[in-house]
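>>> The following block contains a protein sequence and its predicted model.
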Amino acid sequence: MTGPNVMRVAPAVLWAQRKDRIFLTINVRECPKNYKLNIESKKIIFSGKNEQSNKEYVLDLELYGEVNSEKYKMKASDANIQLCLTRAEEGHYWPRLIETKTKCHFLKTDFNKWKDEDETDDEDESANWENMMNNMNIGGTELGSEDEIADSDDDDLPDLEDDKDIEKLE
């Protein structure tokens, strides 16, 4: 039951897609584990309450296309809920996540997970999505090994040709 001082807000939602699945991240700070999540073929409904800030998160998304409500993966923390939904029919990318063309301030593209429709992979996509779900990073980004991280300060400076160049610097 919602009290008079409870503020109802839509949580920030990040989304990305592939030809066979939709990725959703519902950002809910310090939302207890007793939230409600209902996944239907064309609808996602979420509600949960943050007791400290007295916020009630409410989300009701009418999806552009259909998803398999029985076949999805979920990873939850106190910061967010990450979903990987299997599309009912594989095919062209959806032009948007929701049915209506209305701009929603809380709905944003997740560029960390986005891949354009015309991009191709050398690796098997079906195995890759399992890997991506298992390695989903909650609350930050992953960096590669130190060998992969380029640092412009590591480059050698060119030698000065002669004393005239030194004078120019002074």
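Received the coordinates, thanks.

>>> Every contact and neighbour count from this point should use C-alpha atoms.
Fine.

>>> Would you map the strands across this protein?
For the chain, the strands defined by DSSP state E cover 7-9, 12-17, 21-27, 36-39, 43-50, 55-62, 67-76, 80-87, 107-109.

>>> Pipe the ones you listed into JSON lines and attach mean neighbour count and distance to N135 per row.
Putting the strands of the chain into JSON lines (neighbours: other CA atoms under 10 Å; distance: least, CA to CA, whole Å) gives the following:
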{"stretch": "strand 7-9", "mean neighbour count": "15", "distance to N135": "29"}
{"stretch": "strand 12-17", "mean neighbour count": "21", "distance to N135": "16"}
{"stretch": "strand 21-27", "mean neighbour count": "22", "distance to N135": "13"}
{"stretch": "strand 36-39", "mean neighbour count": "13", "distance to N135": "22"}
{"stretch": "strand 43-50", "mean neighbour count": "19", "distance to N135": "23"}
{"stretch": "strand 55-62", "mean neighbour count": "18", "distance to N135": "26"}
{"stretch": "strand 67-76", "mean neighbour count": "15", "distance to N135": "10"}
{"stretch": "strand 80-87", "mean neighbour count": "21", "distance to N135": "11"}
{"stretch": "strand 107-109", "mean neighbour count": "16", "distance to N135": "19"}
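
>>> adding another structure so you can compare the two:
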Amino acid sequence: MSPMSNANSMAPTELSPFVYWSQTKGQLLLKVDLKDAQGVVAEFTSTTLSFAANGHGARGRNAYKFQMRFFLPIDDETATFSVTDHKIELHIRKAEPAWWQRLIATPQKPHWLRIDFDRWRTEDDGDLSEGTRDVREDYVEEYNKLQKQEIGYVKEHAKKVYLIIYNLAMFVGYLHILLIMSVLYIRDGSESMKHTYEYVGTSFKFVQLMQYLEVMHPLFGYTKGSPLMPFFQISGRNFVLFLMIEMEPRMHAKPVVFYVFVIWSLVKIVRYPYYVSQLVKRDNGLLTWLRYTIWIPLYPMGLVCEGVILLRSIPYIEETKRFCVDMPNKWNWTFDMVLFLKVYLLLLALPGTFMVMSHMSKLRAKKLGRGRAKPKVN
């Protein structure tokens, strides 16, 4: 027998613990048969679970792990687990209340997955009909391998191709703006700030308007989430860009315009490559960390710069009466833009900042925690 054969025969075998599952209409309960477990890690996405722990199982004290793809989506943000001396229980909420015919996507059940008959509900307790399923979603890896063998590459959905192109185009747009500003600053120093809007204002208006496609993506089912958060974020920045800067030529040469363009661009040149990496399923630890960390200094700085622009615009609006509506008029109503800006500043400084920072803080905790379930507090 060759040395290579000896090495292969001595390679450690991945051990999986026995897992017992049960369900209600809204929740799943998984019981992992490990005693005295330590180092428990349960990493969730909306469709998968990766588990690892050290403990005493069927093969004695060892490192045990398993992975599974769920039959239907789950609420990965609320998943928890609890550890006792004799077992580990994972508490999982289903994304939509329904009775599942099985726990995992594929009909073939691994030998270590079993039914928890003590908690099992019978078919009479709910409709367990499977309905129509796309087998390609159940056998993702096998289907991709088959495509590579047959046609030499993996076909991608038009939606995914569009999203990759869109995010790459937006990355190139903001990088182009940032490079022009950098070259001008290196060449002319602080004097270049006066000409920032002259050189990149048109490009910035274009990419900012293109961002409204991100409001449409969740509406068309291209991305998950609500369209309200991107709508408010994009509209808030476009309000500053188009009404406060574009409409007042005296604002074009202000240094604060340079600063706000740099801050907005830095956020975007990290954000869009991260989205591309997620679409092509090529996770990059540094890129993920930057995506969910760079906002910590940049968002407050951006909000301060936006506030300064609004404050600097108030005297100009008082002078020109731009956007103001006085009586008498055929609509019989008035609108004071100066008062509106003051109220807007209060909303931007207090609830607006809190809402945005809280939203990003939750995303950071989830993503940099790698989707891990939280230990359940008894």
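Happy to help now that I have it. Remember, it's a predicted structure, so these values are computed and weren't measured experimentally.

>>> coming back round to it: can I get the strands of the first structure in JSON lines with distance to R96 of the first structure?
Shown next, in JSON lines, are the strands of the first structure (distance: least, CA to CA, whole Å):
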{"stretch": "strand 7-9", "distance to R96 of the first structure": "22"}
{"stretch": "strand 12-17", "distance to R96 of the first structure": "10"}
{"stretch": "strand 21-27", "distance to R96 of the first structure": "11"}
{"stretch": "strand 36-39", "distance to R96 of the first structure": "18"}
{"stretch": "strand 43-50", "distance to R96 of the first structure": "14"}
{"stretch": "strand 55-62", "distance to R96 of the first structure": "11"}
{"stretch": "strand 67-76", "distance to R96 of the first structure": "14"}
{"stretch": "strand 80-87", "distance to R96 of the first structure": "14"}
{"stretch": "strand 107-109", "distance to R96 of the first structure": "10"}
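
>>> now the nearest residue to K374 of the second structure once chain neighbours are set aside: how far from V377 of the second structure?
Spatial nearest neighbour of K374 of the second structure, excluding adjacent residues (CA to CA, 6 or more residues apart in numbering): T80 at 4.8 Å. In this view, T80 of the second structure and V377 of the second structure are 9 Å apart by CA to CA, to the nearest Å.

>>> And the helix ranked longest in the first structure, what's buried?
Criterion DSSP state H: the longest helix present in the first structure is helix 125-134. For helix 125-134 of the first structure, the neighbour count (16 or more other CA atoms under 10 Å) marks M133 as buried.

>>> what's the angle from it to strand 21-27?
If you take axes from the mean of the first three to the mean of the last three CA atoms, to 10 degrees, helix 125-134 of the first structure sits at 10 degrees to strand 21-27.

>>> what's helix 125-134 of the first structure in contact with?
K73, C84 (CA atoms under 8 Å, 6 or more residues apart in numbering).

>>> Please repeat the previous calculation with a cut-off of 7 Å.
Residues outside helix 125-134 of the first structure that contact it (CA atoms under 7 Å, 6 or more residues apart in numbering): none are found.

>>> Now do it against strand 67-76, angle only.
Going by the same axes, to 10 degrees, helix 125-134 of the first structure makes 40 degrees with strand 67-76.

>>> And for N135 of the first structure, the neighbour number?
10 (other CA atoms under 10 Å).

>>> what's the answer for E167 of the first structure, then?
The tally of other residues near E167 of the first structure (other CA under 10 Å) stands at 8.

>>> That one -> the second structure?
Under the alignment by TM-score structural alignment, E167 of the first structure pairs with no residue in the second structure.

>>> Specify, as a residue range, where the helix or strand hosting V343 of the second structure falls in the first structure.
In the assignment (DSSP states H and E), V343 of the second structure maps to helix 337-347. The counterpart of helix 337-347 of the second structure in the first structure, using TM-score structural alignment, is absent.

>>> which helices and strands does that helix pack with?
Helix 337-347 of the second structure sits against helix 295-320, with contacts defined as 3 or more CA pairs under 7 Å, 6 or more residues apart in numbering; DSSP states H and E.

>>> relative to helix 337-347, how tilted is the helix it packs on?
160 degrees.

>>> Next up, the contacts around the residue nearest to K374 of the second structure.
Taking CA under 7 Å, 6+ apart as the test, what T80 of the second structure contacts is L90, H91, I92, A373, K374, P375, K376.

>>> Nearest to T47 of the second structure among those?
Nearest to T47 of the second structure among the contacts of T80 of the second structure is I92, at 11.6 Å by CA to CA.

>>> Now check the first structure for the residue matching the closest one.
So I92 of the second structure corresponds to L85, using TM-score structural alignment.

>>> residues in the first structure aligned with stretch 185-195 of the second structure?
So stretch 185-195 of the second structure sits over no part of the first structure, by TM-score structural alignment.

>>> what's the helix or strand for W289 of the second structure?
Going by DSSP H and E, W289 of the second structure is part of helix 285-291.

>>> Which residue range of the first structure does that helix align onto?
Alignment of helix 285-291 of the second structure against the first structure: no match, by TM-score structural alignment.

>>> buried residues in that helix?
L287, T288, R291.

>>> So which residues make contact with it?
V270, R271, Y274, L368.

>>> Closest one of the residues you listed to K109 of the second structure?
L368 (31.5 Å).

>>> In space, what's closest to that closest one - neighbours in sequence excluded?
Leaving aside its sequence neighbours, L368 of the second structure sits nearest to W289 (CA to CA, 6+ apart; 6.9 Å).

>>> Tell me how far that neighbour lies from F70 of the second structure.
Distance check for W289 of the second structure against F70 of the second structure: by CA to CA, it reads 27 Å.

>>> how close does the alignment partner in the first structure of Y64 of the second structure sit to V6 of the first structure?
By TM-score structural alignment, Y64 of the second structure lines up with Y57 in the first structure. For Y57 of the first structure, the distance to V6 of the first structure equals 10 Å [CA to CA].

>>> With E56 of the first structure instead?
According to CA to CA, E56 of the first structure and V6 of the first structure sit 7 Å apart.
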